[in-house]
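Engineer: return a 3D structure for these sequence lines:
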Amino acid sequence: MSSQNSVPVLETVGLSVHFGGHQAVQDVSCRFVRDTVTAIVGPNGAGKTTYFNLISGQLPQTAGDVLLDGQSVRGWSASKRARAGLGRAFQLTQLFPRLSVADNLRLVVQARHGHGFRFWQPASSLTQVDADVEHLLQRIDLAERAQVPAGQLSHGGQRRLEVGIMLALDPAVMMFDEPTAGMSADEAPVVLELIQTIRQEGGKTILLVEHKMDVIRSLADRIVVLDQGQLIADGKPAEVMAMASVRQAYLGESVVTEAAKS
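Structural biologist: A predicted model of the protein is given here:
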């Protein structure tokens, strides 16, 4: 790994949050560098999505900090963090369901180009915006459904559109919360191939919250394991899955055995 890639794009330092007497995330320190894919795993209730929410600004931390390119983003809103380069795709899609697929993308692309939400200006006059939208539609394999209202897409189609919206923002960090959750067997590979393509293009730091071992094995360079809000393991997938503490907390002997056979 080069010295440039050794510099963390994203870092959490002693990150913690509690709700009443429950410590949902406890003192989690982790560094994430460019051109890597990290899977965040753990049993239900381990704090994975809460950890994502703290990083992306959906929740304020009780203690600790989040650093983006070495700068603290503590106190920043989720939208300010997104503009600074923290992209997030959610378990539940965050779209404008009555707008077309293309217009969902166009709003984001216009904002990135500094045009804002100028509904009074014909979008067709914005040549570069249109070109960018068309490129995104091709990337997420929704060009043929460009004029369909987003709310009429299948769940998998909506997830792809959400990834397209994140790509439109061109963030340095891309966070996927269970990217294939609820998808059919036909839909899931499209999203996984898209994430793999983003990885191969380089320049991004990718974080996944994921349960499926086949997805983790196909995409992740590294696994971070949370249990009861605490970081209990961090390393290469094969090494982490071989740890007794991980088997006990989450993976289970049967899953580790199955993973070792693949």
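Engineer: drop to CA atoms for contacts and neighbour counts, all remaining ones
Structural biologist: Fine.
Engineer: find the nearest non-adjacent residue to residue 241, please.
Structural biologist: residue 256 (6.0 Å; C-alpha to C-alpha, 6 or more residues apart in numbering).
Engineer: next, the second sequence, to be compared with the first:
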Amino acid sequence: MAARPQRLVKMTDDVSAEHRHYRTLFLSDIHLGTRGCQAELLLDFMRFNDAETIYLVGDIVDGWRLRRSWYWSQAHNDVVQKLLRKGRKGARIVYLPGNHDEFLRGYLGTHFGGVDVVDTCIHETADGRRLLIIHGDQFDVVVRHAKWLAHLGDWAYVAALNVNTAVNKARRFLGFPYWSLSAWAKLKVKNAVNFIGAFEQALSGEARRQGADGVVCGHIHHAALREIDGIAYVNTGDWVESCTAVAEHHDGRLEIIRWTRLAEERAGLPALAAPRAAAE
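Structural biologist: Now for the predicted structure:
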């Protein structure tokens, strides 16, 4: 990999409601087809944000859940239509399937409805950095070697989300902002913290192996933007709890956008700091 001046990756939070146009947007873990998907907030996000290229970094549709029970609201359909409309208006859309939408891996290399379906790819930023784009489940040992356990974990996650929904209804009634039970648990349970750290090291190591300057991934529902041993590690988060996206500005700067903060600001609720891992 050719040496070049390393730009520090900048992490900020977008809290304005102005319409913005970016060079690139990265979205992942939307989980359309589940009751936990915050499709309305994503629609709100897409009304105010456009980009030349949009990467859908896996788990956009939750095939696991849809196979067990069908759920598809109008808002979920609107998300699909909104994305396709952006493609018709000139945005390049690249879909990289994850483990929950792995059925699309049978269509790698195809182009349909203005969307390119690929397994992984390299994105070059405006300032010349090469970023490996990959969902990340390929480096999750449980998903690869104990799929039944991954499905069991998915069931437990849904149960936690149901509890989280009840808790947040009470918090809203009392005038408190959104709080994520599972995000809090991830950062408090030692094994979960260790898993996140190992995942980040594995993905940054793969980027280095492929001669890239960084990696953009999803999968673990934990938004992050930092450097690990000189490699930019970027995780887009999710649209089930944190409602985050990553944007590349036209000068190559990268930014995490936390859309729930804007929604809470509009509702007049106090801002709630996002949980941060001890390593950050």
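Engineer: let me see the TM-score of these two.
Structural biologist: After superposition, the two chains reach a TM-score (TM-score structural alignment, normalised by the length of structure 1) of 0.33; 152 aligned residues with a C-alpha RMSD of 6.3 Å.
Engineer: show me what the strand or helix carrying the residue nearest to residue 241 of structure 1 is packed against.
Structural biologist: According to DSSP states H and E, residue 256 of structure 1 maps onto helix 252-261. Using 3 or more C-alpha pairs under 8 Å, 6 or more residues apart in numbering; DSSP states H and E, no helix or strand is in contact with helix 252-261 of structure 1.
Engineer: burial count for the residue nearest to residue 241 of structure 1?
Structural biologist: 18 (other C-alpha atoms under 10 Å).
Engineer: residues of the top helix by length along structure 2 that come out buried?
Structural biologist: The longest helix of structure 2 (DSSP state H) is helix 147-173. For helix 147-173 of structure 2, the neighbour count (16 or more other C-alpha atoms under 10 Å) marks 150-151, 158, 161, 164-165, 168 as buried.
Engineer: so which elements touch that helix?
Structural biologist: Secondary-structure packing of helix 147-173 of structure 2 (3+ C-alpha pairs under 8 Å, 6+ apart): helix 141-145, helix 181-188.
Engineer: what's the closest of these to residue 42 of structure 2?
Structural biologist: helix 181-188 (19.1 Å; C-alpha to C-alpha).
Engineer: so the next helix-or-strand element following the closest one versus helix 181-188, what angle?
Structural biologist: From helix 181-188 of structure 2 onward toward the C-terminus, using DSSP H and E, the following helix or strand is helix 190-209. Inter-element angle recorded for helix 190-209 of structure 2 and helix 181-188: 80 degrees (by axes from the mean of the first three to the mean of the last three C-alpha atoms, to 10 degrees).
Engineer: ok, back up a step: got the buried residues of helix 147-173 of structure 2 as TSV, with distance to residue 85 of structure 2 columns?
Structural biologist: Listed next are these as TSV, based on distance: C-alpha to C-alpha, whole Å:
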residue	distance to residue 85 of structure 2
150	34
151	33
158	31
161	31
164	33
165	31
168	33
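Engineer: re the thing from before, most tightly surrounded among the helices and strands packed on helix 147-173 of structure 2?
Structural biologist: helix 181-188 (a mean of 16; mean count of other C-alpha atoms under 10 Å).
Engineer: for the helix holding residue 256 of structure 1, buried residues please.
Structural biologist: 256, 259.
Engineer: excluding its backbone neighbours, what's nearest residue 133 of structure 2?
Structural biologist: residue 216 (4.9 Å).
Engineer: I figured that neighbour hits residue 124, correct?
Structural biologist: No: Residue 216 of structure 2 lies out of contact with residue 124 (C-alpha atoms under 8 Å); the separation is 11.6 Å.
Engineer: who has more neighbours, the two?
Structural biologist: Between residue 216 of structure 2 and residue 124, residue 216 has the larger neighbour count (other C-alpha under 10 Å), namely 26 against 14.
Engineer: can you tell me the element the more buried one falls in?
Structural biologist: Residue 216 of structure 2 is part of strand 214-217, with elements assigned from DSSP H and E.
Engineer: quick one: list the elements packing against the following helix or strand past that strand.
Structural biologist: For strand 214-217 of structure 2, the following helix or strand on the C-terminal side (DSSP H and E) is strand 224-228. Where contact means 3+ C-alpha pairs under 8 Å, 6+ apart, strand 224-228 of structure 2 is packed against strand 231-235, strand 254-258.
Engineer: pick the one among the buried residues of helix 147-173 of structure 2 closest to residue 232 of structure 2.
Structural biologist: Of the buried residues of helix 147-173 of structure 2, the one sitting nearest to residue 232 of structure 2 (C-alpha to C-alpha) turns out to be residue 150, at 27.6 Å.
Engineer: brilliant, that's me finished.
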